[in-house]
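Trainee: what would the 3D arrangement of this be:
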Amino acid sequence: MQYQGVLTKMQTEVGEPIQYFLVFDSDFIHVNQLLDKKIDIEFVGYQCLSCGKNKKIFRQGYCYDDFYSSAKVGDWVMRPELSTAHLDIEDRDLEYEKKAQLQPHIVYLANSSNVKVGVTRKSQVPTRWIDQGAHEAIEIVEVPNRYLAGITEVALKERVSDKTNWRNMLKNDVVDQDLIEHKNALREFLPEEVQEYFIENNKETELNFPVLQYPEKLKSLNLEKTPHFSGVLKGIKGQYLIFEDNTVFNVRNSEGYVVKLSIL
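Mentor: Got it, this is the predicted structure:
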């Protein structure tokens, strides 16, 4: 079977294990069904997720021009504390920014390689945790806008990491943690204006990923350097495909790449 399309991050469904889908314009692939099968990936070209043109991808699926002009990739996306829509101040497109920023957000703890703090829209729970390869996670606060979530993350990352060690995550080199204990210990360090949004008495969410074999020594696949790759799929975790020869492919980091996929 052969497919061709523009890569975007894999869509997911909660299950035992997590279910993964690659979605193209006119077709989709249920990636779990490809486990233990040989896959051929061929790099064809680019298609910017904003303008749709065959222009070299700069970051996050966008060409250089659109990365610095699109409202979807403003600085507030990666740094929520820079959000200004609650002040009626525009960054690139106030209408879009109000829709994105002025909605419930969650500040959470997730354990994928270590305990980390993060921010996501409430509507993206647990998708955000799945994308990070977290096997357990818990909400700390639910706030009404992205700015409050951002200043909370800034305050808490003085006490806990805000980074994931992707290598340890893929090797499954993780230790179970009592996230409820971690959450309660951080409560006193919440900003004053966020204290009222602390979530009491919630439980950890546990996630199980479809991995038959974890890699030992990682080899990261870059389609620009290696435009043709074949390998037996052994697992899916976070937004990575894991192959039998220890090659790992970050689908999300390859958004905007046009590929031809063959199931051999």
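
Trainee: switch to C-alpha atoms for all contacts and neighbour counts from now on
Mentor: Noted.

Trainee: is it true that Asp66 touches Cys51?
Mentor: Yes: the criterion here is C-alpha atoms under 8 Å, and Asp66 meets it with Cys51 at 7.3 Å.

Trainee: so which of the two has more stuff around it?
Mentor: Neighbours were counted for Asp66 and for Cys51 using other C-alpha atoms under 10 Å; Asp66 has more, 19 against 13.

Trainee: all helices of the stretch 1-150 of the chain, in order?
Mentor: Assigned by DSSP state H, counting those that start in this stretch, the stretch 1-150 of the chain shows helices spanning 64-67, 75-78, 94-101, 127-131, 146-156.

Trainee: in a markdown table: those, plus distance to Ala110.
Mentor: Shown next, in a markdown table, are the helices of the stretch 1-150 of the chain (distance: least, C-alpha to C-alpha, whole Å):
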| stretch | distance to Ala110 |
| --- | --- |
| helix 64-67 | 28 |
| helix 75-78 | 17 |
| helix 94-101 | 22 |
| helix 127-131 | 7 |
| helix 146-156 | 13 |
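
Trainee: so for Asp36, which of these sits nearest?
Mentor: helix 127-131 (21.5 Å; C-alpha to C-alpha).

Trainee: helix, strand or coil: sort out His182 for me.
Mentor: Here His182 is recorded as helix under DSSP: H, G, I helix; E, B strand; the rest coil.

Trainee: could you report the neighbour count for it?
Mentor: Neighbour tally, His182, other C-alpha under 10 Å: 15.

Trainee: again with Asp178
Mentor: Residues near Asp178, counting by other C-alpha under 10 Å: 12.

Trainee: with Met78 instead?
Mentor: Neighbourhood size, Met78 [other C-alpha under 10 Å]: 11.

Trainee: check the one 3 residues further on too.
Mentor: Residue crowding around Glu81 was assessed by other C-alpha under 10 Å; the count is 18.

Trainee: that one contacts Leu148, doesn't it?
Mentor: Yes: between Glu81 and Leu148 there is a contact at 7.2 Å, judged by C-alpha under 8 Å.

Trainee: about what we covered before: between the helices of the stretch 1-150 of the chain, which one is closest to Lys260.
Mentor: Closest among those, once you apply C-alpha to C-alpha, is helix 127-131, at 23.1 Å.

Trainee: and for the closest one, what's in contact with it?
Mentor: Under the criterion C-alpha atoms under 8 Å, 6 or more residues apart in numbering, residues Thr12, Ala110, Thr120, Ala137, Leu207, Lys237, Gly238, Gln239 lie in contact with helix 127-131.

Trainee: here is the second sequence; please produce its structure so I can put it next to the first one:
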Amino acid sequence: MQYQTVLKKMKTELNYQVQYYLDVENDFLVLNQLLDKNIELSFEGYQCLCCGKEKKIFRQGFCYDCFYNSAAVGDWIMKPELSTAHEDIEDRDLDYEKSVQLQPHIVYLALSSNVKVGVTRKTQVPTRWIDQGASKAIEIVEVPNRYLAGITEVALKEHVADKTSWQKMLKNEISTDDLIEAREKLKQYLPEDAQPYFLANNGKITEINYPVLQYPKKIKSLNLEKSHVYSGKLKGIKGQYLLFEDTTVFNVRNNEGFRVIITIK
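Mentor: Model prediction:
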């Protein structure tokens, strides 16, 4: 079977095991059903996810012009502490920025390689954790806007990592740190403005299991722009990565905006 599509990040559903779906044409692929099957990926070109033009992708599925003009990729996306909509100050598009920034956000701890702190909109729990390949996650605070979440993350990352080692995550080399214990230790470092939002009665850990038959011992990252065609047997899916039998890994999200042909053999 063969499918043509412009790559977008895989959609997910948290069940006993994460279910993965990939948009293709006017349909979707249930990727869990493709485990142990041979898949060919063929690079055909680019299509910006913002303007829809066939222009080279710069970052995050956007062409150069859209990346530096679209409100959807302002600096506050990666650095929530730069959010200004709560002060009625525009970055690129105030209406859009208010719609995203002025809603409940969660600051959390996740265990994907080591313990890390992160920020996400409440509506993106647990999607954000799955996209990072976290095996466990726990919420710390729920704040009413992105700015408060950002300054909380900045304060906490002085005491805990804010990055995942993606290689260790894909190899399933996960630390055994206690998230509840880590949360309690970090409570004292919350900014004053965030302290009233500490989730004192929510110490629940979310555990996440991924559809992986075989974890790679070494990692070889697939660059479709250079190789153009790749074929391999799918052995697992974790985070936004496809894991293949020959230790090749493919980050779907990092290749958003690429037009590809997917052949299931």
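
Trainee: now the strands for the stretch 151-264 of structure 1?
Mentor: Taking DSSP state E, counting those that start in this stretch as the criterion, the stretch 151-264 of structure 1 carries its strands at 205-206, 219-220, 228-237, 240-243, 247-250, 257-263.

Trainee: quick one: closest of those strands to Leu102 of structure 1.
Mentor: Among the strands of the stretch 151-264 of structure 1, the nearest to Leu102 of structure 1 by C-alpha to C-alpha is strand 205-206 (25.4 Å).

Trainee: once aligned, what mean separation remains between the closest one and structure 2?
Mentor: Following superposition, strand 205-206 of structure 1 is found to deviate from structure 2 by 0.3 Å on average (mean C-alpha distance after the TM-score superposition for structure 1).

Trainee: off-centre distance for that strand?
Mentor: Taking C-alpha atoms, centre = their mean, to the nearest Å, one finds strand 205-206 of structure 1 lying 17 Å from the centre of the chain it belongs to.

Trainee: got a list of contacts for that strand?
Mentor: In contact with strand 205-206 of structure 1 (C-alpha under 8 Å, 6+ apart) are residues His135, Glu136, Ala137, Ile138.

Trainee: who wins on neighbours among these?
Mentor: Neighbour max across the contacts of strand 205-206 of structure 1 (other C-alpha under 10 Å) = Ala137, 27 neighbours.

Trainee: hmm, that one is touching Val107, no?
Mentor: No: taking contacts as C-alpha under 8 Å, Ala137 of structure 1 lies outside contact range of Val107: 10.7 Å.

Trainee: which part of structure 2 matches stretch 29-44 of structure 1?
Mentor: With TM-score structural alignment applied, stretch 29-44 of structure 1 matches the range 29-44 in structure 2.

Trainee: coming back round to it: mind checking the helices of the stretch 1-150 of structure 1 for the one nearest to Lys225 of structure 1?
Mentor: Short answer: helix 64-67, nearest of those by C-alpha to C-alpha, at 19.5 Å.

Trainee: which part of structure 2 matches that closest one?
Mentor: Per TM-score structural alignment, the counterpart of helix 64-67 of structure 1 in structure 2 is residues 64-67.

Trainee: buried set for the matching stretch?
Mentor: Across stretch 64-67 of structure 2, burial judged by 16 or more other C-alpha atoms under 10 Å covers Cys66, Phe67.

Trainee: residues contacting that stretch, please?
Mentor: Contacts of stretch 64-67 of structure 2 (C-alpha under 8 Å, 6+ apart): Cys50, Cys51, Lys56, Ile57, Phe58, Arg59, Val73.

Trainee: of those residues, which is the most crowded?
Mentor: Ranking the contacts of stretch 64-67 of structure 2 using other C-alpha under 10 Å puts Ile57 first, with 22 neighbours.

Trainee: if we can go back for a sec, which among the strands of the stretch 151-264 of structure 1 is found nearest to Asp36 of structure 1?
Mentor: Minimum separation from Asp36 of structure 1 across the strands of the stretch 151-264 of structure 1 (C-alpha to C-alpha) falls at strand 228-237, 5.3 Å.

Trainee: next, the angle from the closest one to strand 257-263.
Mentor: 90 degrees (axes from the mean of the first three to the mean of the last three C-alpha atoms, to 10 degrees).

Trainee: how much does strand 228-237 of structure 1 stray from structure 2?
Mentor: With mean C-alpha distance after the TM-score superposition for structure 1, strand 228-237 of structure 1 averages 0.1 Å from its match.

Trainee: any idea how far that strand is from the chain center?
Mentor: The answer for strand 228-237 of structure 1 is 19 Å, by C-alpha atoms, centre = their mean.

Trainee: picking up where we left off before, between the contacts of strand 205-206 of structure 1, which is nearest Lys217 of structure 1?
Mentor: Distance to Lys217 of structure 1 across the contacts of strand 205-206 of structure 1 (C-alpha to C-alpha) is lowest for His135, with 20.9 Å.

Trainee: not counting sequence-adjacent ones, nearest residue to that closest one?
Mentor: Leu207 (4.7 Å; C-alpha to C-alpha, 6 or more residues apart in numbering).

Trainee: what's the burial count for that neighbour?
Mentor: Leu207 of structure 1 has 18 nearby residues by other C-alpha under 10 Å.

Trainee: sorry, back to before: kindly reformat the contacts of helix 127-131 of structure 1 as JSON lines containing distance to Thr226 of structure 1.
Mentor: Shown next, in JSON lines, are the contacts of helix 127-131 of structure 1 (distance: C-alpha to C-alpha, whole Å):
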{"residue": "Thr12", "distance to Thr226 of structure 1": "27"}
{"residue": "Ala110", "distance to Thr226 of structure 1": "33"}
{"residue": "Thr120", "distance to Thr226 of structure 1": "33"}
{"residue": "Ala137", "distance to Thr226 of structure 1": "35"}
{"residue": "Leu207", "distance to Thr226 of structure 1": "32"}
{"residue": "Lys237", "distance to Thr226 of structure 1": "22"}
{"residue": "Gly238", "distance to Thr226 of structure 1": "22"}
{"residue": "Gln239", "distance to Thr226 of structure 1": "19"}
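
Trainee: just these now: which is nearest Lys163 of structure 1?
Mentor: The closest of those, once distances to Lys163 of structure 1 are taken by C-alpha to C-alpha, is Ala110, at 10.2 Å.

Trainee: just to revisit the earlier point, for the match of stretch 29-44 of structure 1, how far is the first residue from the last?
Mentor: 19 Å (C-alpha to C-alpha, to the nearest Å).

Trainee: the nearest residue to Arg121 of structure 1 once chain neighbours are set aside: what's it in contact with?
Mentor: Computed as C-alpha to C-alpha, 6+ apart, the closest residue to Arg121 of structure 1 that is not its neighbour in sequence is His105, at 4.2 Å. The contact partners of His105 of structure 1, taken as C-alpha under 8 Å, 6+ apart, are Val119, Thr120, Arg121, Lys122, Glu142, Val143, Pro144, Asn145, Arg146, Ala149.
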